[in-house]
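Peer 1: Give me a 3D structure for the following:
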Amino acid sequence: MNQEYIIPNAWSIIEKGWRPEFVKSSESLFSIGNGAMGQRANFEETYTGDTFQGSYVAGVYYPDKTKVGWWKNGYPEYFAKVLNAPNFIGIDVFIDGEALDLATYDQVHHYKQELNMKEGWLERSFNIELTDDKEIAIKTRRFLSLDKDELGVINYSITAVKGDMRISFQPYIDAGITNEDSNWDDAFWEVEELTSKDHQAFIRSRTNKTNFYVCTYMQSELYKDGEHVQYADPFDQNDTVIRHKVATQLEEGETATLLKYAGYTSSLNHEHFELMDAAKAAISHAVNKGYQQLLQDQIDAWADIWAMADITIEGDLKAQQGIRFNIFQLNQTYLGKDARLNIGPKGFTGEKYGGSTYWDTEAYCIPFYMATKDQHVARNLLTYRYEQLDKAIENAEKLGFSNGAALYPMVTMNGEESHNEWEITFEEIHRNGAMVFAIYNYVRYTGDYDYIPEMGLEVMIAIARFWHQRSTYSSRVDKYMILGVTGPNEYENNVNNNWYTNYIAKWCIEQCVEHIKKVKSGHEDDYHRVIGLTSLTDGEISSWLEVAHNMYMPYDKELGIYLQQDGFLDKELIPVSELKAVHRPINQKWSWDRILRSCYIKQADVLQGFYFFEDHFSKEQLEKHFDFYEPLTVHESSLSPCVHSIQAAKLDRMDQAYEFYLRTSRLDLDDYNKEVEEGCHITSMAGTWMSIVEGFGGFKIVNDMPSFETRLPKQWKSFSFKINFRDQILTVNVSDSATTVQLQGYQSQDIILNGKKLTLEPLAVNA
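Peer 2: Alright, predicted model coming up:
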């Protein structure tokens, strides 16, 4: 049974009724962020029940020493931990001297939590019967400013519903925090300075080893029934906490409101000795604007995002809520402002997986950001990898590769590999292919070929060198093989000739050679610069092509399919439909040995290749491979349902496509994988967008033109989305009667719509 307690709503994530068993799940689902920082939806007041405290600053991490049973050559020295940052949301509340703690009350009424995605704020409200003659109503609203991304705002109100009472607020900032996933219980932070004066408080902290500096700050204001109340400034502090104390008397019907401005300034953006001044400037900005204007700025900023990114679905409320939740979380995680940042798999919603960057960014996220923002955002993501090329070369050297061969990391914060499971770190090398595919995808979409000579070609050469060296010549079959790998299906380790890996390796080499020729003929200065940097020779290129043209591809003639790996047909092929429910999910119910020997596939593997390279294969080939592999797929990766939804739509299997779409869009909302309390699956959320735009919208680039082959799920009356294609906006609306495409821009645009070539004029609508 899925965890279905979220109320369907087009623009909000809502839960009603106080249920402590869902607190940790809600802390993930109701998380907020602004691209520069984020936090789980922890309560401001004390909560002694089961909770997972989490606040995060983008780009700040700790290199936690690797913990393994025995060391292996080439192992990463550390696992990069997304750091749980100092807590700035805390507001302890006392009613007549008694601490407010939801875990201690039996009479909690009208509990409601809402994450308003349209306007970008989180709100909680509830009533508590303290005694027979005393009752309070609590309402809190907070947001992380998109306009001023170092600022968080909290509005915490208490109303005396019944009886008179004394209310005490104790807003605090706390730097004495830890990570739940620490390997050795090391201290990740050192507190360097605490300061409190004039209702303001500051704690400057430094990360051990990496020496990031963060100033956590706060200032509070008290209001009674909307009128500002002056108060003294008593405070307590210890080595890690500063706590202010604010109190007032309420008569029945009166409301006390604490307005708290708080946030972080970090050494990513300021000199460490300027952090406190930067924090004071953020406070001054907040006070001068005031709560209502800051809230309006937040609403306006989100309106700008939604004007381009929104997907509307008519007739299916859960589907509509699902896609907006995914789009909202992606924008909370990454806005494209800073090329030093990337898209972590949990974003700002949890600590699991560590690192800020996986191959998910290149394979799944870049299309979303290209289409819903502009090409500069996607270029920043590619630049991130280019700036880390030297580290990728170092990673390959540690594994014995030479001559500038590069292996991009599976998990990283700064370009160094920081994943420490051997079957992933050493063997899941297909990630290198995603780097080249992202470059190819970016150029065909944006038309920005200049990226290739400026940055991309150096990356492709280093990756081609890796594939050339990683291949092994087999005299038995007179072919080149890639041995001892893990493909996208992580339920098979150390296999030979994973088809997807071999195919993308061959393709990467051929792409590289093609672009070497193009750059040589069209960008002569860049060509000579790159050749000088890489010492590339014609002889080396010839040796690459020898490997690419003779790459072994496992294939079964009788079945007419490419094999996931050499030994796949030796397995007992029992479809997932015959697995008893008690065995699911197998990653929680089976031993790893049993999983590795089984035929079960975690996510698209061969079908990942058919997704990336759809134009290389016929629809009939896709159908044959889909029919063979999908029934063996358990979809226990968050990246799995979206690829299968797109391909089911291409095969006109709309019921199956819709089922997969609903699963990917509500993966976290309905907690399909029984793990949402650890955080949301941020990078796979881009796959939800792809399921609609590339699946039901049939969007792809054909002959340098946008092409749409639209299909409408029977559960929907219509759907619409926008594409920013080369700085012109295409709005696609699909209903059961027609598909229309509208162009907003400055010049005509050729498109292909359901097989017919059309020329759109700006603001013209074509059926």
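Peer 1: okay, CA-based contacts and neighbour counts for the rest of this
Peer 2: Will do.
Peer 1: can you give me the end-to-end distance of stretch 45-63?
Peer 2: Distance across stretch 45-63, first residue to last, is 32 Å (CA to CA, to the nearest Å).
Peer 1: In that stretch, which of the residues would be classed as buried?
Peer 2: Applying a neighbour-count criterion of 16 or more other CA atoms under 10 Å, one finds 45-47, 51-63 buried in stretch 45-63.
Peer 1: got the residue ranges for the strands in the stretch 501-650 of the chain?
Peer 2: All strands of the stretch 501-650 of the chain, identified by DSSP state E, counting those that start in this stretch, fall at 555-556, 561-562.
Peer 1: neighbours around Glu540, how many?
Peer 2: Neighbourhood size, Glu540 [other CA atoms under 10 Å]: 13.
Peer 1: In which helix or strand does Ile701 reside?
Peer 2: strand 700-702 (DSSP states H and E).
Peer 1: returning to what we had before: most packed of the strands of the stretch 501-650 of the chain?
Peer 2: Of the strands of the stretch 501-650 of the chain, the one with the most neighbours on average (mean count of other CA atoms under 10 Å) is strand 561-562, at a mean of 18.
Peer 1: And for that strand, what's in contact with it?
Peer 2: With contacts defined as CA atoms under 8 Å, 6 or more residues apart in numbering, strand 561-562 is touched by 499, 553-556, 606, 621, 624-625.
Peer 1: starting at the chain centroid, how far to that strand?
Peer 2: Distance of strand 561-562 from its chain centroid, counting by CA atoms, centre = their mean, to the nearest Å, is 32 Å.
Peer 1: now swap in stretch 607-621 and tell me
Peer 2: Stretch 607-621 sits 26 Å away from the centroid of its parent chain (CA atoms, centre = their mean).
Peer 1: Could you work out the end-to-end span of that stretch for me?
Peer 2: 11 Å.
Peer 1: now swap in stretch 188-205 and tell me
Peer 2: Start-to-end span of stretch 188-205 (CA to CA) is 10 Å.
Peer 1: which secondary structure elements does the strand holding Ile701 contact?
Peer 2: Contact partners of strand 700-702 among helices and strands, from 3 or more CA pairs under 8 Å, 6 or more residues apart in numbering; DSSP states H and E: strand 705-708.
Peer 1: Tell me the first helix or strand C-terminal of the strand it packs on.
Peer 2: Downstream of strand 705-708, the first helix or strand assigned by DSSP H and E is strand 718-725.
Peer 1: what packs against that next one?
Peer 2: Strand 718-725 packs on helix 275-309, strand 312-314, helix 366-372, strand 728-735, going by 3+ CA pairs under 8 Å, 6+ apart.
Peer 1: Let's see this one next, to set against the first:
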Amino acid sequence: MKRLFEIDPWKLVTHQLIPTEKRLQESLTAIGNGYMGMRGNFEEGYSGDHHLGTYFAGVWYPDKTRVGWWKNGYPDYFGKVINGVNFAGVAIRLNDLPVDLAQVPYDDFYLELDMQTGILQRNYTVELGGARVRFTFERFLSIVKKELGAIKITAEVLTGAAVITMTSKLDSDVTNEDSNYEEHFWEEIAAGQVSGFDYLTVRTIPNNFGIERFTITAAMQHNAKGSFTQEALKVSETFTWQLAAGESCELVKTVLVVTSRDVPESKQVAKIKELYQAYGTDYEALKTEQIAAWGQRWELADVEIAGDAEAQQGIRFNLFQLFATYYGEDSRLNIGPKGFTGEKYGGATYWDTEAYVIPMYLSVAQPAVTKKLLEYRLNQLPGAYLNAQRQGLKGALYPMVTFTGVECHNEWEITFEELHRNGAIIHAIYNYTTYTGDESYRLGDGLAVIVEIARFWADRVHYSKAKDCYMLHGVTGPNEYENNVNNNWYTNYMARWILNYAHESVTLAEGNPLAVTPEELATWQEIAAKMYLPEDEERGIFVQHDTFLDKELLPTTALDPSERPLNQHWSWDKILRSCFIKQADVLQAMYFFPENFTKAEKERNFDFYEPMTVHESSLSPCVHAIIAAELGRGEKAVEMYKRTARLDLDNYNNDTEDGLHITSMSGSWLAIVRGFAGMRTVGGLHFAPFCPADWSGYRFRVNYRGRLLDVQVRSDLLTLTLKAGAALAVTVFDQEIDLQDTVTLML
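Peer 2: This next block holds a predicted model:
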């Protein structure tokens, strides 16, 4: 565990800069607005070890993947998010000496990320050339005006005489650390000054895969007139002040960015001009607007925890970073595992969104936000057809990693064996339907997704004559510490469930719009009825895959702590041969379908698999927290909550310097709401709450079927308040109540 920031309910605050942890600091103080985002880099630059990163939603590049022996069915490219124009840079010189905290002495350092407002602040004092100056920085990316970012830098001379020079930049001479080995991805198209602003237009370099080339225009306008300079891939404007002790200067930089996803290259400069006129450059007005907009989001989504400041900070940090990454504005976008905070995982879409994020967004935002995520997959159905065809299979195989719907990940054991992600796509539709009570998407546009995924499974299984059942060989389950196994229980279970759900959906749909034949429906029923699901009767457990019990079964307590995380210390061969589980596998089904398993089944499987689980996936702790809570294992549930809530803040897996674990951040909310509060939405709204022993209480809100509910839990009381909407039947444990205003129940 490694903690950089002080405990505060609404802020990340530190009074020290640790050079060896600069990358971690940059990840934790990343900001975004769904359209663009950046790591917590210093505006004035930093010559020590760090990771400069600015990213734009939907802007990516096809990476070269063809190495060694190329296999049929491999994707053509490995799609990667690319580092874009650094628009925050403002180089500073004091008495002609560079202000660089990696090189010059400083004191009074302070860094703050205000999660309530999305504003990043920093200040420190330096003494150079006989002058002592206090510098203050403030910036935000507007969640109201998506193309806009604002930066304010103030310099106050404390003693001596100071010549302060600030050179504000738009710099596209940037490279990636996690893609193409430091290759430059940008070529300049145009640059200059026009209508009171500086601009730089760049386009991605050509690629060999027929993928569209993206064009970005970034522009900056300042509260003063400076000296303009143009270089390759860079424009800058320099401002100079001569100040005496007690005097100060201020530079306000208002940035606008548009991309060819929305605006054609030929019209981008004109669009920037139009946006400046519409948005204005009044920093304080833009800041006030930002604060109000974040307030509206928190009004719907905030979770209050009493008695545990660390837990409180953790849940708010995770909600903040999720909302800074995605808030349903664009159905062409999804939620990358690192969001705008780093390049690992390529910035692409994984199954994480459907499995972990959608259940949270259903409750903390309007249904339209989740609907956009469902539409994202619907629009990519043609790519899913192609993925299946490349494997010689019918139907649709949704990708493990994608920007367009076409698979762009090159690890075979993940890309074309981790097929369970197809199940998460359908479970998201099921989740949306049961939560909202709205069947129109399932039986309308979403039906094509359901049917085509069912057709894939029907073709992917094979019949075992010896056992008179259907099987799935050569797969990888959610536990990626095992590859190419036969009959992964979770994968087989999901295939069976999908075939049944598809059969039910087609039967309910009017007029059979997809012309599914009676023979096809009968085949789905037969496969589902005869799907092989390995069990061990003696232990009373579902067996993770055919040969799992042949391994040496050891608990994680047998591991040397110095060898963890395993993926940073063991060879892949050693990991694959071990019994240790990266994340929930069998237990994943019990998280998805708690109503389908008895408490005894959950207990036996939890007690068998959890002790072997190393939780080295960020997606693991929340599932275990939810099931532990349901089983009355409060101490274990809280342990797992803390791990998911503060995974990045405390750098549990020693990898947060590469970027935050955005898609797993919903796990802290799920652990509280679905775990501690026991909320379920199949067959109506249910709660079965408990309060962790170390907490004095917690409170959250959920949007449910046109209602807004406030839920407050204490050790002895549950209070439900209907804040908006019509009366609602709610089940608490086994008691059904008619919620019309406020109801308080003893626990």
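Peer 1: rewinding a little: may I ask which two of the contacts of strand 561-562 of the first structure are separated the most?
Peer 2: Comparing every pair within those by CA to CA identifies Met553 and Lys624 as the most remote, at 16.9 Å.
Peer 1: Map Glu188 of the second structure onto the first structure.
Peer 2: Using TM-score structural alignment as the criterion, Glu188 of the second structure maps onto Val191 of the first structure.
Peer 1: since we're on that match, how many residues are nearby?
Peer 2: There are 19 residues near Val191 of the first structure, going by other CA under 10 Å.
Peer 1: before we move on, which element is it in?
Peer 2: strand 189-197.
Peer 1: check the fit of that strand onto the second structure and give the mean distance.
Peer 2: After superposition onto the second structure, the mean distance of strand 189-197 of the first structure to its aligned counterpart is 1.6 Å, using mean CA distance after the TM-score superposition for the first structure.
Peer 1: now that strand: how far from the chain's centre is it?
Peer 2: That offset, for strand 189-197 of the first structure, works out to 32 Å (CA atoms, centre = their mean).
Peer 1: Could you list the buried residues of the helix or strand that comes right after it?
Peer 2: Downstream of strand 189-197 of the first structure, the first helix or strand assigned by DSSP H and E is strand 200-207. Neighbour counts using 16+ other CA under 10 Å place 200-207 of strand 200-207 of the first structure among the buried residues.
Peer 1: cool, stretch 736-744 of the second structure as well?
Peer 2: 739-740.
Peer 1: chain center to that stretch: distance?
Peer 2: Using CA atoms, centre = their mean, the offset of stretch 736-744 of the second structure from its chain centre is 35 Å.
Peer 1: Might one say that Arg122 of the second structure is in contact with Glu138?
Peer 2: Yes - Arg122 of the second structure is within contact range of Glu138, at 6.6 Å (criterion: CA atoms under 8 Å).
Peer 1: Ala324 of the second structure - how many residues pack around it?
Peer 2: The local packing of Ala324 of the second structure (other CA under 10 Å) involves 26 other residues.
Peer 1: Give the equivalent position in the second structure for Ser640 of the first structure.
Peer 2: Using TM-score structural alignment as the criterion, Ser640 of the first structure maps onto Ser620 of the second structure.
Peer 1: what does Leu573 of the first structure give?
Peer 2: Aligned partner of Leu573 of the first structure by TM-score structural alignment: Leu553.
Peer 1: And Gly347 of the first structure, by the same measure?
Peer 2: Matched by TM-score structural alignment, Gly347 of the first structure corresponds to Gly339 in the second structure.
Peer 1: cool, and Glu614 of the first structure?
Peer 2: So Glu614 of the first structure corresponds to Pro594, using TM-score structural alignment.
Peer 1: Arg204 of the first structure now?
Peer 2: Match for Arg204 of the first structure (TM-score structural alignment): Thr201.
Peer 1: any idea which helix or strand carries the nearest residue to Met276 of the first structure once chain neighbours are set aside?
Peer 2: The shortest distance from Met276 of the first structure to any non-neighbouring residue, by CA to CA, 6 or more residues apart in numbering, is to Cys215 (6.4 Å). Taking DSSP H and E as the criterion, Cys215 of the first structure maps to strand 213-224.
Peer 1: Give the next helix or strand downstream of that strand.
Peer 2: Assigned by DSSP H and E, the successor of strand 213-224 of the first structure is strand 227-229.
Peer 1: packing partners for that next one?
Peer 2: Other helices and strands packing on strand 227-229 of the first structure, by 3+ CA pairs under 8 Å, 6+ apart, are strand 213-224.
Peer 1: Can you name every helix or strand that the strand it packs on contacts?
Peer 2: Applying 3+ CA pairs under 8 Å, 6+ apart, one finds that strand 213-224 of the first structure contacts strand 165-174, strand 200-207, strand 227-229, strand 255-266, helix 275-309.
Peer 1: what's the most buried one of the ones you listed?
Peer 2: Mean neighbour count (mean count of other CA under 10 Å) peaks for strand 255-266 among these, with a mean of 26.
Peer 1: Output the residue interval of the second structure matched by that strand.
Peer 2: Counting by TM-score structural alignment, strand 255-266 of the first structure corresponds to 248-259 in the second structure.
Peer 1: which residues are contacting that stretch?
Peer 2: Under CA under 8 Å, 6+ apart, the answer for stretch 248-259 of the second structure is 87, 147-157, 168, 214-224, 241, 265, 268, 272, 275-276, 281, 283.
Peer 1: Just the buried residues from the residues you listed, in ChimeraX please.
Peer 2: Buried members of the contacts of stretch 248-259 of the second structure, defined by 16+ other CA under 10 Å, are picked up in ChimeraX with:
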select :87,147,148,149,150,151,152,153,154,155,156,157,168,214,215,216,217,218,219,220,221,222,265,268,272,275,276,281,283
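Peer 1: elements contacting whichever strand or helix holds Gln113 of the first structure?
Peer 2: Using DSSP H and E, Gln113 of the first structure maps to strand 108-116. If you count contacts as 3+ CA pairs under 8 Å, 6+ apart, strand 108-116 of the first structure packs onto strand 12-16, strand 121-131.
Peer 1: residues near Lys580 of the first structure, how many?
Peer 2: Lys580 of the first structure has 8 neighbouring residues, counting by other CA under 10 Å.
Peer 1: Can you tell me what Gln329 of the first structure aligns to in the second structure?
Peer 2: Using TM-score structural alignment, Gln329 of the first structure pairs with Gln321 in the second structure.
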